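Engineer: based on what follows, work out the 3D shape:
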Amino acid sequence: MTQYFLTLPHDAAEEPTMESMQEMDPAEMEAVFAAVGAFNDALVKAGAFVTAGGLHPPSTAVTVDGTGETPRRVPGPFVQAAEYVGGFWIIEAEDEEKALTWAEQIASAMSARIEVRALQEAPPE
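Structural biologist: Reported below is the predicted structural model:
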């Protein structure tokens, strides 16, 4: 089965902080967490769940640049962008259509956009 990378984009202009998350409507936040939990449970039950996680915002990133003689650490993301990946799932699906069906479920549950991309398969030995 092919593995798919489902990503949840966030607007870089609205990078969440612990303070801004406290300003969210608690009922709305609870509903989102419940929807994500139900989605994850459905993935597990279907045998499609590989892993998932949320990411800290880009301001916390450190880019390791190995293009010179020695690697150097550069504070910040490797690219400035209007949006960034805030969370992800890696799932297994029979085909792209099934992966898109899973993505539609979580996009609807979260009222969000989800990008779907297949992971590259290992080359034959």
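
Engineer: could you use CA atoms for every contact and neighbour count after this?
Structural biologist: OK.

Engineer: excluding sequence neighbours, find me the nearest residue to the most centrally placed residue in the chain.
Structural biologist: Residue closest to the average C-alpha location in the chain (Cα atoms, centre = their mean): F88, at 2.0 Å. Nearest non-adjacent residue to F88, counting by Cα to Cα, 6 or more residues apart in numbering: T7, 4.4 Å away.

Engineer: which residues does that neighbour contact?
Structural biologist: V85, G86, G87, F88, W89, I114, E115, V116 (Cα atoms under 8 Å, 6 or more residues apart in numbering).

Engineer: please give me the structure for this one as well, since I'd like to look at both together:
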Amino acid sequence: MKYLLMMQVDPDVLASLSASQSEEIGKGHGAFIDEITASGEFILTQALGDPSKSSVVRSSGGVPQIHDGPFLEAKEFLGGFYLVDVDSKERALELAKLIPDAKIDGLAIEVRPIMFSKAADF
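Structural biologist: Modelled structure (predicted):
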């Protein structure tokens, strides 16, 4: 079963971290990647750029138009994700708890099952 472990970021929380806390998060992600690679559960991870650099294509009268954005009501945003292949939802939740962000108040990991998947041929 494939799951997307999405890191929900609050920029205010990140800004309040000390340099050593930020460094510890980076090291923690490296260790997490090593662990899920060794277990065979790792598929892919991506870190996303700041939403201020995003654009949104949205229909207006049936015509796609490009907008700056995304201008969500919430200040939290998707900062990155891990795609994993695990035996159960329970295992996906166990892995999510190991992501360093999950140990910081104000940050969160959303765990969502993948309903369809097609990989690019490289």
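
Engineer: any idea what the TM-score is?
Structural biologist: TM-score of the superposed chains, computed with TM-score structural alignment, normalised by the length of structure 2, equals 0.78; 115 aligned residues with a Cα RMSD of 2.5 Å.

Engineer: picking up where we left off before, what is the aligned counterpart of the residue nearest to the centre of structure 1 in structure 2?
Structural biologist: Matched across to structure 2, F88 of structure 1 falls on F81, judged by TM-score structural alignment.

Engineer: and its match, how far from F116 of structure 2?
Structural biologist: As judged by Cα to Cα, to the nearest Å, F81 of structure 2 and F116 of structure 2 stand 17 Å apart.

Engineer: what's the answer for S59 of structure 2, then?
Structural biologist: S59 of structure 2 sits 24 Å away from F116 of structure 2, going by Cα to Cα.

Engineer: and for I99 of structure 2?
Structural biologist: Distance, I99 of structure 2 to F116 of structure 2, by Cα to Cα: 24 Å.

Engineer: so those two - more neighbours on which side?
Structural biologist: Between I99 of structure 2 and F116, counted using other Cα atoms under 10 Å, I99 has the larger neighbour count: 21 against 6.

Engineer: re earlier: the match of F88 of structure 1 sits in which helix or strand?
Structural biologist: Per DSSP states H and E, F81 of structure 2 falls inside strand 77-85.

Engineer: mean per-residue distance, that strand to structure 1?
Structural biologist: Once the two models are superposed, strand 77-85 of structure 2 sits on average 1.1 Å from its counterpart in structure 1 (mean Cα distance after the TM-score superposition for structure 1).

Engineer: right, and the helix or strand after that strand?
Structural biologist: Following strand 77-85 of structure 2 in sequence order, the next helix or strand is helix 89-98 (DSSP H and E).

Engineer: chain center to that next one: distance?
Structural biologist: Between the centre of helix 89-98 of structure 2 and the centre of its chain there are 14 Å (Cα atoms, centre = their mean, to the nearest Å).

Engineer: neighbours of the counterpart of Q120 of structure 1 in structure 2, how many?
Structural biologist: Using TM-score structural alignment, the partner of Q120 of structure 1 in structure 2 is M115. M115 of structure 2: 8 surrounding residues under other Cα under 10 Å.

Engineer: got the angle for the host helix or strand of A34 of structure 1 vs strand 83-93?
Structural biologist: If you go by DSSP H and E, A34 of structure 1 is part of helix 26-46. Using axes from the mean of the first three to the mean of the last three Cα atoms, to 10 degrees, one finds that helix 26-46 of structure 1 and strand 83-93 are set 30 degrees apart in direction.
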